[in-house]
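>>> build me a structure from this.
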Amino acid sequence: MEEYYWDTQLEYIGIMRDLYYNDDYLEFLVNNVWKLSKPIHIIDFGCGYGYLGLKLLPLFPTGSKYTGIDKGQQHINKKKELFHSLPYETEFFVADTNEIELESKYDIAVCHAFLLHMSEPQKKSFKKWLVQLSNRGKVICFEPHWISGLSSYYINGHEQSQIVSLGILQKLFEEDTKRNGKDGNIGVKVPQYLSELGVENIECRVSDKVNFLNPNVTQKDKEKLYNSLKEDGLGEVPSHREAFIEGLKNRGVKLKEAQEQYDAELLFSQVFNIDSSLIYAPNMKITFGEVKK
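Take a look at the predicted model:
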């Protein structure tokens, strides 16, 4: 059996996801926006090792239940280990989220940074998932909008345009989506997709998390954030120049643009280090609505 890629990325996923949300903002959503006052049963599509469940279950009303579905056996094994000693009723399935058949009994369906890895999810995934919800159940999608995240970097001493070339990156994302149907900017499009499927009372929020790598804090605090940023791909050294440029040309980029993009990524990798003063806001989009049956 072919190895499932994300099964090999447990450490990476665990380190980097703290970059995206403040716990008090999630609590605000649960209590003041979604107004969850009674126990609910939540189903998490593409749950990974259960990050979202670990974040949300302590905020949900007592007696809430959690179901996680993921294609990776190692993810589910890790999830069972993490949840074993916690006071929550849980169940886990190793399955393809587009193929599993379940009862329409769930109060909330969620996904986190999952749709961007799926080809054209609006044509299949959403329809499949909405069926699992009970009447007036909520669908909640935590998904990225890469280009807005990339516009929210600042490293002291350098103009943003020197290290992140937004124009070429936006073009690359759009062309890649046309080629393979996978969309790193899907977070900003989810409201439209849900509307087309008849979901009601749709709203979209943005995570308030802003990461500040401050050279004046303790070494331990710097290392924690710096390692998370590096795992998220920030300041990564680009591959061999000729191979990098050729790869971009194969994706429809002109030679000059490819050369400039290489130079920008190389500069970022050279100036970004643990003692940098850097601000980064991921701008994760959180879209939600209700399903009426």
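
>>> from here on, contacts and neighbour counts on C-alpha atoms
OK.

>>> so which residues of the stretch 1-150 of the chain form strands?
41-45, 65-70, 89-94, 106-112, 133-143 (DSSP state E, counting those that start in this stretch).

>>> tell me which residues of the shortest one come out buried.
Neighbour-count burial for strand 41-45, counted by 16 or more other Cα atoms under 10 Å, picks out 41-45.

>>> re the thing from before, I'd like the strands of the stretch 1-150 of the chain as TSV, with distance to residue 249 appended.
Putting the strands of the stretch 1-150 of the chain into TSV (distance: least, Cα to Cα, whole Å) gives the following:
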stretch	distance to residue 249
strand 41-45	35
strand 65-70	35
strand 89-94	39
strand 106-112	32
strand 133-143	28
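
>>> most packed of those?
Of the strands of the stretch 1-150 of the chain, the one with the most neighbours on average (mean count of other Cα atoms under 10 Å) is strand 41-45, at a mean of 24.

>>> got the angle for that one vs strand 133-143?
Interaxial angle of strand 41-45 relative to strand 133-143 (axes from the mean of the first three to the mean of the last three Cα atoms, to 10 degrees): 50 degrees.

>>> helices or strands up against strand 41-45?
Judged by 3 or more Cα pairs under 8 Å, 6 or more residues apart in numbering; DSSP states H and E, strand 41-45 is in contact with strand 65-70, strand 106-112.

>>> just tell me which of these ends up closest to residue 32.
Nearest to residue 32, of all those, is strand 106-112, at 16.3 Å by Cα to Cα.

>>> the structure of the following sequence is requested for comparison with the preceding one:
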Amino acid sequence: MAEYYWDNQIEYLRNTRWLYYNDDYLEFLVERVWRIKQAVHMIDYGCGFGYMGLKLLPLLPVGSRYTGLDQGSELIKHAKELFAHTSYQAEFIECDIETVQVERAYDIAISHAFLLHMSEPRMILEKMIGSVVDGGRVICFEPHWIANMSSYVLSGIEQSSFMQLGVLQKLYEQDASRSGKDGNIGMKIPAMLSQLGVRGVECRVSDRVNFLDQHMAEQDKHTLYNAFIEEGLGAMPDNRNEINAQLMERGLTAEEANNQYEAEVSFAKTFNENEYMTYAPNMKITSGIVNR
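Here you go, the predicted model:
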């Protein structure tokens, strides 16, 4: 069996997920937007190491349960180890989500930064809808990459010098057309859910804005800077020829690919721990109710 890519990305996932949300905003969603007043059984598609379970279970009514589905054996192993140190009711199932059959037994089905990696995200949404009881809720936390790319400010630097939004939009759209995997899916999910019969659909945006402040505590600054780099913000790109070849395979012209490479190099050379930078991930949070 081929090695599962995300099994080797556990440290990256652990070091960067916190960039997306403030805890009080998740609490606001649970209590004021979704109005979850009774214990629920939640199923997480592409759960990874159970990140969303760890974030949401403390906010949900006592007695709530969590089931995580993921293909990664190491991710599932790590999730079980993490949850063993909690009192939460949780189970984890290693499976291929594209083929697994899930019974209609859950109150909430969620995904987090998962559908963008699926070649047939609509099919996964259908599975999510099919797994919740009547009156259950589907919640998708998914990105809109081009909004993400437009949401950096490196103090004193014109953004256009290191972020080619037009080229990136072309790249993302051609990726989606070729493979079905869509980094801009977050803004498309409201329409997709409505078309699949989900009602009361609404979309929010993650609240967190990360600010690398030269007056913050040194350890906090170091942690945030390293998280930015792991997230790919200001990281030095690899070999020019290899990167350019990959970009051209994805649909850019030779000139566009080289300009994109130069922009990433410029960003990497400019950005360091002693700069001011503001970054908003802009995750889109779409939810709706399944009424059959």
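
>>> possible to save the helices and strands packed on strand 41-45 of the first structure as a markdown table with distance to residue 3 of the first structure?
Shown next, in a markdown table, are those (distance: least, Cα to Cα, whole Å):
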| stretch | distance to residue 3 of the first structure |
| --- | --- |
| strand 65-70 | 14 |
| strand 106-112 | 22 |
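
>>> these: which one's closest to residue 98 of the first structure?
Shortest distance between residue 98 of the first structure and these, using Cα to Cα, is found for strand 65-70: 10.4 Å.

>>> superposed on the second structure, what's the mean shift for the closest one?
Here the mean offset of strand 65-70 of the first structure against the second structure after fitting is 0.6 Å, by mean Cα distance after the TM-score superposition for the first structure.

>>> centre of the chain to that strand, how far?
Computed by Cα atoms, centre = their mean, to the nearest Å, the chain-centroid distance of strand 65-70 of the first structure equals 17 Å.

>>> now do stretch 154-166 of the second structure
Per Cα atoms, centre = their mean, the displacement of stretch 154-166 of the second structure from the mean C-alpha position of its chain is 23 Å.

>>> any chance you could list what contacts it?
146, 149-150, 152-153, 260, 263-264, 266-267, 271, 275-278 (Cα atoms under 8 Å, 6 or more residues apart in numbering).

>>> closest one to residue 26 of the first structure among the helices and strands packed on strand 41-45 of the first structure?
For those, the distance to residue 26 of the first structure is smallest for strand 106-112, at 13.4 Å, taking Cα to Cα.

>>> tell me which residues are up against that closest one.
Residues outside strand 106-112 of the first structure that contact it (Cα under 8 Å, 6+ apart) are 40-47, 52, 129-130, 132-134, 136-143.

>>> run the last query once more with 6 Å
Contact with strand 106-112 of the first structure is made by 40-45, 133-134, 137-143, as judged by Cα atoms under 6 Å, 6 or more residues apart in numbering.

>>> now swap in stretch 115-123 of the first structure and tell me
Stretch 115-123 of the first structure has contacts (Cα under 6 Å, 6+ apart) with 181-184.

>>> residues near the residue nearest to residue 37 of the first structure when sequence neighbours are not counted, how many?
Excluding its sequence neighbours, the residue lying closest to residue 37 of the first structure (Cα to Cα, 6 or more residues apart in numbering) is residue 61, at 6.0 Å. Using other Cα atoms under 10 Å, residue 61 of the first structure has 15 other residues around it.

>>> hang on, residue 61 of the first structure packs against residue 40?
No - if you go by Cα atoms under 6 Å, residue 61 of the first structure and residue 40 don't touch, sitting 7.5 Å apart.

>>> check the offset of the top helix by length along the first structure from the chain's centre.
Longest among the helix segments of the first structure by residue count, using DSSP state H, is helix 255-271. Centroid separation for helix 255-271 of the first structure versus its chain: 25 Å, with Cα atoms, centre = their mean.

>>> so how much does that helix differ from the second structure once superposed?
Looks like 1.4 Å for helix 255-271 of the first structure (mean Cα distance after the TM-score superposition for the first structure).

>>> ok, residues contacting that helix?
For helix 255-271 of the first structure, with Cα under 6 Å, 6+ apart as the criterion, the contacting residues are 162-163, 235-237, 245, 248.

>>> could you dump these into a markdown table with distance to residue 74 of the first structure added?
Formatted as a markdown table, the contacts of helix 255-271 of the first structure follow (distance: Cα to Cα, whole Å):
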| residue | distance to residue 74 of the first structure |
| --- | --- |
| 162 | 40 |
| 163 | 36 |
| 235 | 29 |
| 236 | 27 |
| 237 | 29 |
| 245 | 36 |
| 248 | 34 |
